[in-house]
Every structure is written in structure tokens, then in C-alpha cells.
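>>> generate coordinates for the sequence data below:
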Amino acid sequence: MNRRRLLLLLPLGFLLVALFFYQRLQHDPSARDSALMAREFPVFEATTLRDANRHVDQTLLQDDVTLVNVWGEWCPACKQEMPQLLELAEHGIRMVGVNYRDTREKGMSFLNEYGDPFTVNIFDPEGSLGFDLGVYGAPETFLVDADGIIRYHHKGYISPEDVTERILPEVAKWR
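This next block holds a predicted model:
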């Protein structure tokens, strides 16, 4: 008798598991908050894209509000957002790039073709800094305050509307 009840409950259990997974599919993963919000930018040491002999670390992000943009030559959305990043640089916003999972040659070629709004580009060929930031795909942008604390995380492409509706107000809040 107990075996028969167990067999009757099996489809119900399967249905509950299926409903759980279906419900999880309804959530947009890009809407998640960064686990690093209101925390210090991760400790790192890396070379710059332009100069393999120049080493930088997280102190690069202190003393001024900085947008840190994770990008790669292989990323189509990174090419699309470059005009917006150039516009933000024209507004006097300090930007640091993280050239993510790329080669120096491809990264430099990208900047030569699409422009370079960054004061410095951190070279992250293995993606270790990206991993520490929780990056799951380029482009991603982090606003870091003058104390080196992450205050805002923008997932994905920065559209022209994002510049005026999200990025500029966040920068103004932390300046």
C-alpha cells in the first residue's frame, strides 16, 4: 500500500519541480544586483593595455569618481556603446577600461577604430579581474566613488537613454 501511494505522489513531485524551474525562467538575470554594491573595488594588480611594463592596481580608482567599463574587441555591444562612452568622457567623467579576455593587438585595434575614452585600460586577458567583479558578459560598467567603493553597476550595453537617465544622475550623486 505504501508503495502505491509513493507512485501516486511521484508525478505531483515532478510537477512541483517543473513549476519551480518554469518560474525561475521568468526572471531576467541582467536585473540582478551586483554582490559588490557598496563594497570596495576588488584588489588587483595588472598591466595596462598600451604598456606591458606599466603596472596598476585598485588605487588607480581612488581620489575621483570613475566609471569602470569592462569591454572586449570580440563584443558587438561594446562597439555599439562606444559613442556613448566617448560622450561621457566629453562630460569630463573619468573612465577606466578593463580589456576583458582579449589580446593586446585586438584591444588596441578596437580602440584605434572606435575611439578611446579611457584614461587607462587595464589588461585582463585571462578574465581574472572580470571574475572578481562578477562579470558574466561584456559590456558591464561600474561606478566607483572617490574612496574606491562600487556605487552603481550597469549590466550590458549603455544606450543613449542610459547616459541621460541612469549614468549621469548616478555620477552626479557621487561627485
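
>>> going forward, measure contacts between C-alpha atoms and count neighbours the same way
OK.

>>> show me where this structure has its strands.
Applying DSSP state E to the chain gives strands spanning 45-47, 55-57, 66-71, 94-100, 120-124, 140-144, 150-155.

>>> right, and Pro42 touches Gln58 too?
Yes. Here Pro42 reaches Gln58: they are 7.0 Å apart, a contact under Cα atoms under 8 Å.

>>> contacting residues around Phe41?
Neighbouring residues of Phe41 by Cα atoms under 8 Å, 6 or more residues apart in numbering: 58, 133, 144, 148-150.

>>> the same query, at a cut-off of 10 Å, please.
58-59, 61-62, 132-133, 142-145, 147-151 (Cα atoms under 10 Å, 6 or more residues apart in numbering).

>>> could you also give me the structure for this second sequence? I'd like to compare it with the first:
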Amino acid sequence: MQRLRLFIPLLMFVALGLLLGRGLQLDPQALPSAMVDQAFPQFSLTALGTDESLSREALLGAPALLNVWASWCPSCRVEHPYLQRIADLGVPLFGLNYKDRGEDALAWLGQLGNPYRLNIADVDGTLGLDLGVYGAPETYVLDAQGVIRYRHVGVVNEQVWTQTLQPLLLQLGWREN
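The predicted structure follows:
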């Protein structure tokens, strides 16, 4: 029994090593989403900077991207010029301004440009909670009926666009201008 006690620290070290080794093999960008292949949640929020009421129906009609962003998000600033390029291709791009102050978000868009067809003001994060948002930026691919087909966590860049988002949109029927 005394000898067995000597091996307990070694066994714990091996078990911890196996757990950490498994963790290193996981992709930190691959966060599961229960919303993929589900209808975009119903909501009633206002458009950023206005009193105009928006609902799920505003997102329907064509394959589109919905980008979760905020003025306080440094990664959102990095991806913003690329989102403008995507919007210039004719991609319907909707914004979900997440847990942000309206005046800060409007100033940010005034300074950097506004690639979004419309911006949903999610001040309290209720729609983000319904979507399962971990944080900004996140980008969702929606089909014409408003079903979420894919979720990307992190910055959208050339690689993400050409290898993932553009092929999905083309498969859903989007056509470049």
C-alpha cells in the first residue's frame, strides 16, 4: 500500500498531461452553435440610431451575412475594411451592434464607413443571447428564408471569405454584382 502511494503523483501527472495534450489538438475557433440549421430567432429591436422597429422579417429574401460587432471591439476594427469590400461585391450584410452605446457605434461608423444594409441595436444583448454569441466579432450566414447555415467566430478576412463564406453564399444562391 505504501508503494502504491508513491505512484499517485506520477499517475496524476500523466492524466494531466493527457488532458492538456488533448486540449492542444482542439481548434479554438471551432465553437459549437446550436443555432446552425435553425431559424434566426424572432426579435423586436430598433435600428441603430433610429426609432425604426426591426424584426426577423427584415433579414429575409436573399442569402446574407449578419455580422455581430461593437465599437469597443478591437477585432471588429480589424475586420471592418474587409466587410466594406464584401458589401461592395453586393453581399447583403446586416449588422448586429452588440452591447454598445448607440452614439459610440454611430461615431465609429461615421469614421470608418458603414458597410451594413441595416444595423440592429442590441444594447442589452438579448438577441445576442438568443443566438449564443460568445463575443464580437461573429458572422452568421443566413439563407433566403432566414435559416442560419453557418457561424464564424473571429475576424473575417480574405481567407475566411474565399474559403468559407463566399462558397456558402454561392451555394445558397447569392450572385456577385
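
>>> can you give me the TM-score here?
With the length set by TM-score structural alignment, normalised by the length of the first structure, the two chains reach a TM-score of 0.87; 172 aligned residues with a Cα RMSD of 2.0 Å.

>>> returning to that earlier point: mean neighbour count and distance to Pro169 of the first structure added to the strands of the first structure, as CSV?
Output for the strands of the first structure, formatted as CSV (neighbours: other Cα atoms under 10 Å; distance: least, Cα to Cα, whole Å):
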stretch, mean neighbour count, distance to Pro169 of the first structure
strand 45-47, 17, 30
strand 55-57, 14, 27
strand 66-71, 26, 13
strand 94-100, 25, 15
strand 120-124, 25, 23
strand 140-144, 24, 11
strand 150-155, 21, 11
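
>>> which one of those strands lies nearest to Ala18 of the first structure?
Ala18 of the first structure sits nearest to strand 150-155 of all those, at 28.9 Å, using Cα to Cα.

>>> the closest one: how far from the chain's middle?
Offset of strand 150-155 of the first structure from its chain centre (Cα atoms, centre = their mean, to the nearest Å): 8 Å.

>>> mean per-residue distance, that strand to the second structure?
Following superposition, strand 150-155 of the first structure is found to deviate from the second structure by 1.2 Å on average (mean Cα distance after the TM-score superposition for the first structure).

>>> quick one: map Phe94 of the second structure onto the first structure.
Alignment note (TM-score structural alignment): Phe94 of the second structure maps to Val96 of the first structure.

>>> so that match versus Ala89 of the first structure, what's the distance?
Distance of Val96 of the first structure to Ala89 of the first structure, given as Cα to Cα, to the nearest Å: 10 Å.

>>> and for Val43 of the first structure?
The spacing between Val43 of the first structure and Ala89 of the first structure, counted by Cα to Cα, is 25 Å.

>>> so these two - more neighbours on which side?
Set Val43 of the first structure next to Ala89 and count neighbours by other Cα atoms under 10 Å: Ala89 wins out with 17 against 10.

>>> got any residues that touch both of Val96 and Ala89 of the first structure?
Applying Cα under 10 Å, 6+ apart, one finds that Val96 of the first structure and Ala89 are jointly contacted by 67, 117-119.

>>> now restrict the residues you listed to buried residues only.
Buried by 16 or more other Cα atoms under 10 Å: 67, 117-118, out of these.

>>> want to throw these into a markdown table with distance to Asp28 of the first structure?
Converted to a markdown table, those look like this (distance: Cα to Cα, whole Å):
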| residue | distance to Asp28 of the first structure |
| --- | --- |
| Leu67 | 24 |
| Pro117 | 30 |
| Phe118 | 30 |
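
>>> please report the distance of the spatially closest residue to Leu31 of the second structure that is not a sequence neighbour from Thr126 of the second structure.
Sequence neighbours aside, Val153 is the residue nearest to Leu31 of the second structure in space, at 7.3 Å (criterion: Cα to Cα, 6 or more residues apart in numbering). Distance of Val153 of the second structure to Thr126 of the second structure, given as Cα to Cα: 18 Å.

>>> coming back round to it: got any residues that touch both of Pro42 and Gln58 of the first structure?
Shared contacts of Pro42 of the first structure and Gln58, counting by Cα under 10 Å, 6+ apart, come down to Gly148.
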